[in-house]
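# Predicted model follows, preceded by the sequence.
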Amino acid sequence: MSGPTIAGTDRAPATRKSQEPGPTGRKAPARTLKKWLRQHRAATAAAAVVAAALALLIGTQLAPKGDRAPLSVHNAGPEGARALGEILGRHGVSVHTPGRFDAALDDLHSSSSPTLLLYDRNGVLDRQQLAGLMAAADRIVVVTPRLDTLAALDSGIHQAGVVPDASPVLDPGCTHPDAEAAGQVTGHKGFVYDGGTTCYRAAGTAGMLAVSGDGRLAVLGSTAVLGNDKLDELGNAALAVRLLGAAPDLVWYLPSIEDAAANGSGKTLDDLAPGWARFLGPWLLLVAVVAILWRGRRHGPLVFEPLPVVVKAVETAEGRARLYQDSRAVDQARDNLRAGLLVRLSGKLRLGPGATAEDTIAAAARLLGRDAAGVRALVNERPTTEARLVAWSQALDKLEKEVMTR
């Protein structure tokens, strides 16, 4: 009977002890990890940089494709026209987006009756290039053209001002079928034109939409009508679809600075830059590397010091004195010495916290049996040189010692 009881009591404590880990067992992995990180700091930093680069690369690849060019069918922002491109595609219109002038001509020549949307906001194309586009397109819609562009098109349409702020909404006001079917449109930051058939007139005969006599050229003075931000307002979408969706092929052409020298008539930035500018980039790179090596060098390992640190008063006084000496702050040093003297003398003479400088000087003069004017002249003196500052401070120290010994 006693044998099993003794055996059971011997095994129970052993089982409980094996299930309770000690504090050393819990802290050992943490100390080991910290030690490993300290020993492999360079490898850890490199791994973190590689991980960040991979995350950036993956995020860039997974991000929706597009651009930020105004009125681009690939731009989903407020100034883009991606929504209009999607609507035209659902209506069976093939939207071509050439990036260069030659590609735009090829797209126009490959279709039987193409429509061209031209938004040359920087006035890149010259007269010869515009003439080539006019000859290749069956219908052209030009958005907010510049004076030079309008003159090169030679359609009799010219600029006549801007849409007043008091006219945020414009009525068709004409018999053009596209404008009549669309109805009201937004006039936000629009331009008005005169010549041909004008619609959406804010005042007078000038309108935000002008169509040439033969109907091949339409000048639209607003990017807001086509943009994503206001496409769903009023009749903006209806007017945009009717202007651009009449033909099965639409060439959406936004000229860039690269098209300026397409026919050799323009100059690029490389042509305008001086010859020595090509060496500027390598030189700046060399200067940056030298600056990094100069300012980025280390002065040995960091020294860890327990806080708080006790600093002797004489060390702080000497350090402050060196700062005053380096900056030649004679007036600041004089004011500090005078203030310290008056505070100590006031405490010695038991004048109280409300005592002024004159009270302290008068009390010190009475205690020493001196003329108050002489003591006042000494305390209020303003040395102008460092040598005189040293001599004056010694005189103050002598005065203080005399008062302290009384």
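Yep, it's here. Numbers count the residues shown, from 1 in each chain.

# From now on I want contacts and neighbour counts done on CA atoms only, so please keep to that.
Noted.

# Buried residues, stretch 123-141. List them.
Using 16 or more other Cα atoms under 10 Å as the burial criterion, the residues of stretch 123-141 that qualify are 123-126, 129-130, 133-134, 136-141.

# which residues sit against that stretch?
Outside of stretch 123-141, the residues within contact range by Cα atoms under 8 Å, 6 or more residues apart in numbering are 105, 108-109, 113-118, 145-146, 148-149, 152-153, 215-220, 243-244, 255-257, 259-260.

# Sort out which one of the buried residues of stretch 123-141 lies nearest Val290 for me.
Val124 (41.0 Å; Cα to Cα).

# what kind of secondary structure is Pro145 in?
coil (DSSP: H, G, I helix; E, B strand; the rest coil).

# nope, Pro353 is what I meant
When states are read from three-state DSSP, the local structure at Pro353 comes out as coil.

# and the gap between it and Ala372?
Pro353 sits 21 Å away from Ala372 when distances are taken as Cα to Cα, to the nearest Å.

# More neighbours: which of the two?
Neighbours were tallied for Pro353 and for Ala372 using other Cα atoms under 10 Å; the higher tally belongs to Ala372 (17 against 9).

# Let me know the helix or strand that the closest residue to the more buried one other than its chain neighbours is in.
Beyond its immediate neighbours in the sequence, the residue positioned closest to Ala372 (Cα to Cα, 6 or more residues apart in numbering) is Ala365, lying 5.2 Å away. Assigned by DSSP states H and E, Ala365 falls within helix 357-368.

# Following the chain past that helix, name the next helix or strand.
Using DSSP H and E, the first helix or strand after helix 357-368 is helix 372-379.

# Need the contact partners of that following helix.
So helix 372-379 is contacted by Arg338, Glu358, Ile361, Ala362, Ala365, Arg366, Trp392, Ala395, Leu396 (Cα under 8 Å, 6+ apart).

# Check which residues of stretch 339-346 are buried.
For stretch 339-346, the neighbour count (16+ other Cα under 10 Å) marks Leu341, Leu342, Leu345, Ser346 as buried.

# Please compare the first structure with the one that follows:
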Amino acid sequence: MTVPGPTLQPLASSASDADQRPPASTAAPRPRGRTGRILGWVFVIALLIGIALLATRFVAAAPELGGTLNPESPGPSGAKALAEIVRQQGTDIEITRSRTQAEAMIGTDTTLVLTDPLALSDEAALQLVESADRVVILTSSSRMLRLLDLGETVFNADAVDAQCNLPEFSRVGDIDATRLFTPAAGVDGCFRDSAGDAAVLRTSQEGRTLTLLEGGSLLSNEHLAENGNAALGLALLAQTDHVVWYVPSFQDTDRSDDAPDTLGTLTPDWVTPAILLLLLAGLAAIWWRGRRFGALVAESLPVTVRASETMHGRARLTAKAADAPHAAEAIRAGTQTRLATRLALSPRATAQEVADAASDRLGVPRGSLYDLLGGPLPQSDRDLIDLARKLAELETAVENTVHTERNRP
């Protein structure tokens, strides 16, 4: 029977159109929105602006000298607790950060308290000390020891008691000193150790009483409640009705030529231009490599890559990298999958489950199969070859037992 011509014509036309039609694209369509890209650029620009602002603030501020034994600081290194205890004994404490104000506040029955005035020159420091009849220096500064000729610092540390003839220290008891001194000639030393070194130095110069100790480890807020530290602080500061406490600062300095250098003054002049140049280079690199000329075009991929080619390519890469553990892991995974199929297990069966089934089938100890399928990976090519040979033998043995059972009548 002959099929009429008019019936064939539409079929032929449809086939021809199908041959001329371009193959379907395998690329997934991408969203054409620009919001994510704009937000990314905004983040990059904001980050660069932040880096530029940090570069312009490269000059560091001068450190604060008044943190240690500051009578207004409640921190661990401050001395606010000592100041409050002294006030409770009826002593008036005035705190100042100006050398001229401190000299003006000092009267006839006044105790001057200070740490090492680093911002003052030697002449200004001596002038400040000489303005008071009673001075307590809460520092172990070598400069103050030299200027006042009190002695030398030693680095012994021990628990000591008063062991001196000064009556105000008779009830202090033991203190745990971390810095001791060797008194100079004519200087009394209190709280001595067995070697004769003292924690407190006391001397009288031209009718002026000078006392020096390392107060950071004895009179700070952190250590005031230990041993007899609080009693020592009262013995030092509560002997008069008026105390002037000078807190040093870099703003109150008489030095002009040798002002303390900051990070900005120590930085070479080329650092800031170099930072700006790097920022500009980074912007140029982002604009060059990060720009896009439009949306991605979806194109067809008619090329078919065989699975064997992919397998051989990965094998060559693994061999070139000499990655025996990775290759052994891949061989084990393939063997485990094939054994699971032959032993009627799930494709997701674990190595222990496969080893149990193979052990039951072959009648061999389970421990040896556990090590073979899930033990440590080989680290050399020789161990890798040995593992591959054993896995192949295991597959062959399982395959033979499966075929034997199928051939039984």
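Received it, and whenever you're ready, just let me know what you need. Computed from a predicted structure; not experimentally measured.

# TM-score for these two?
With the length set by TM-score structural alignment, normalised by the length of the first structure, the two chains reach a TM-score of 0.52; 274 aligned residues with a Cα RMSD of 5.0 Å.

# circling back: now secondary structure and distance to Ala273 of the first structure too, for the buried residues of stretch 123-141 of the first structure, in TSV please.
Formatted as TSV, the entries for those read as follows, by DSSP: H, G, I helix; E, B strand; the rest coil; distance: Cα to Cα, whole Å:
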residue	secondary structure	distance to Ala273 of the first structure
Gly123	coil	21
Val124	coil	19
Leu125	coil	21
Asp126	coil	22
Gln129	helix	25
Leu130	helix	27
Leu133	helix	30
Met134	helix	33
Ala136	helix	35
Ala137	coil	36
Asp138	coil	40
Arg139	strand	39
Ile140	strand	36
Val141	strand	35
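
# Can I get those residues in TSV including distance to Gly190 of the first structure?
Converted to TSV, those look like this (distance: Cα to Cα, whole Å):
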residue	distance to Gly190 of the first structure
Gly123	18
Val124	21
Leu125	22
Asp126	24
Gln129	26
Leu130	23
Leu133	25
Met134	24
Ala136	28
Ala137	25
Asp138	26
Arg139	22
Ile140	19
Val141	15
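
# Any idea how many residues pack against Arg68 of the first structure?
The local packing of Arg68 of the first structure (other Cα under 10 Å) involves 14 other residues.

# what do you get for the one 4 residues further on?
Neighbourhood size, Ser72 of the first structure [other Cα under 10 Å]: 23.

# can you map out the helices along the stretch 101-250 of the first structure?
Secondary structure of the stretch 101-250 of the first structure, counting by DSSP state H, counting those that start in this stretch: helices at 101-109, 127-136, 147-153, 177-182, 236-244.

# Off-centre distance for the second one?
Put plainly, it is helix 127-136 of the first structure. For helix 127-136 of the first structure, the distance between its averaged C-alpha position and the chain's averaged C-alpha position is 40 Å (Cα atoms, centre = their mean, to the nearest Å).

# Next: the third one.
Taking the mean C-alpha point of helix 147-153 of the first structure and that of its whole chain, the gap between them comes to 37 Å (Cα atoms, centre = their mean).

# Remind me what that helix packs against, helices and strands.
Other elements packing on helix 147-153 of the first structure under the criterion 3 or more Cα pairs under 8 Å, 6 or more residues apart in numbering; DSSP states H and E are helix 127-136, strand 158-162.

# in the last one, what's buried?
Of the residues in strand 158-162 of the first structure, those buried by neighbour count under the rule 16+ other Cα under 10 Å are His158, Gln159, Val162.

# Do I have it right that the last one meets Val192?
This points to Val162 of the first structure. Yes: under the criterion of Cα atoms under 8 Å, Val162 of the first structure is in contact with Val192, at a separation of 5.4 Å.

# returning to what we had before: ok, the residue nearest to Ala372 of the first structure - how many residues close by?
Other residues lying near Ala365 of the first structure total 19 when counted by other Cα under 10 Å.

# ditto for Leu11 of the second structure
If you count neighbours by other Cα under 10 Å, Leu11 of the second structure ends up with 11.

# Tell me how far it lies from Ala18 of the second structure.
When Cα to Cα is applied, the distance between Leu11 of the second structure and Ala18 of the second structure equals 11 Å.

# excluding its backbone neighbours, what's nearest the residue most central in space within the first structure?
Centre of the first structure computed as the mean C-alpha position; nearest residue by Cα atoms, centre = their mean is Arg68, 16.2 Å away. Of all residues beyond its chain neighbours, the one nearest Arg68 of the first structure is Asn75 (5.4 Å), with distances taken as Cα to Cα, 6+ apart.

# Mind telling me what that neighbour corresponds to in the second structure?
Using TM-score structural alignment as the criterion, the counterpart of Asn75 of the first structure in the second structure is Ser73.

# For Gly40 of the second structure, pull up the helix or strand it's in.
helix 35-56.

# And Lys398 of the first structure, by the same measure?
Secondary structure assignment for Lys398 of the first structure, by DSSP H and E: helix 386-405.

# List of residues touching that helix?
Against helix 386-405 of the first structure from outside (Cα under 8 Å, 6+ apart): 328, 330, 334, 337, 341, 345, 348, 364, 367-368, 378-379, 383.

# could I get these as TSV with distance to Thr15 of the first structure?
Written out in TSV, the entries for the contacts of helix 386-405 of the first structure read as follows (distance: Cα to Cα, whole Å):
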residue	distance to Thr15 of the first structure
Arg328	78
Val330	80
Arg334	79
Leu337	76
Leu341	76
Leu345	77
Lys348	76
Ala364	85
Leu367	87
Leu368	88
Leu378	88
Val379	85
Pro383	86
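
# Any idea how many residues pack against whatever residue of the first structure lines up with Met144 of the second structure?
Pairing criterion TM-score structural alignment: the partner of Met144 of the second structure within the first structure is identified as Thr149. The local packing count at Thr149 of the first structure equals 20, with neighbours defined by other Cα under 10 Å.

# how near is Thr149 of the first structure to Arg216 of the first structure?
Spatial separation of Thr149 of the first structure from Arg216 of the first structure under the definition Cα to Cα is 16 Å.

# again, but for Leu368 of the first structure
Distance check for Leu368 of the first structure against Arg216 of the first structure: by Cα to Cα, it reads 110 Å.

# now swap in Ala377 of the first structure and tell me
Following Cα to Cα, the distance that separates Ala377 of the first structure from Arg216 of the first structure is 98 Å.

# Tell me which of the two has more neighbours.
Set side by side, Ala377 of the first structure and Arg216 show more neighbours around Arg216, with 15 against 11, by other Cα under 10 Å.
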